[in-house]
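# all I have is the shape, not the residue letters:
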């Protein structure tokens, strides 16, 4: 393992957070993060952002709002297709 440096750590951050890197690359980034407060801070922001997006994707809009949005979309489509 070798410290990959800030440039590579930041470039591969999203893949790292989603466990999409080869084991060696992930280990290099982990080692870098252990010694770089700036990059570790970016990882923390990435983790929080990912969690918020995941939670938001699980929520559903109230039925009344969904009906209003669909009605408006259909109205716009009808206007533009005519």
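Looks like it came in fine. Owing to the predicted nature of the structure, the values given are computational and were not obtained by experimental measurement. Residues are numbered from 1 along each chain as shown.
# make it CA atoms for all contacts and neighbour counts henceforth
OK.
# residue 30 and residue 79: what is the separation?
54 Å (Cα to Cα, to the nearest Å).
# adding another structure so you can compare the two:
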């Protein structure tokens, strides 16, 4: 039987590393530890799923482009502001 204290410590460590895990920023050993924990812990696995969903939504939103006329007006405004300060 898993010690409750040990399990909570594992969860704390896994959740602390979850952001880096989601972005593939952990070394292979740490990533394997998080992966193993997620396979055994439904609570942390659910949190990981939420993180994956949010990450995918944000990545999708970043692929949208502003309409060309808005982009042109914005760039013109930025160039004018820059010219004023030079």
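That came through fine. Bear in mind the structure is a predicted one, so any value in this text is a computation, not a measurement.
# looking at residue 30 and residue 79 of structure 1, which is more packed in?
Taking neighbours as other Cα atoms under 10 Å, residue 30 of structure 1 and residue 79 compare with residue 30 leading, 19 against 9.
# from residue 13 of structure 1, how far out is that one?
Following Cα to Cα, the distance that separates residue 30 of structure 1 from residue 13 of structure 1 is 10 Å.
# try residue 43 of structure 1
7 Å.
# swap in residue 29 of structure 1?
8 Å.
# next: residue 21 of structure 1.
Relative to residue 13 of structure 1, and taking Cα to Cα, residue 21 of structure 1 is found at 10 Å.
# of the two, which one has the most company?
Taking other Cα under 10 Å, residue 21 of structure 1 and residue 13 do not tie; residue 13 has more neighbours (20 against 16).
# good, wrapping up.
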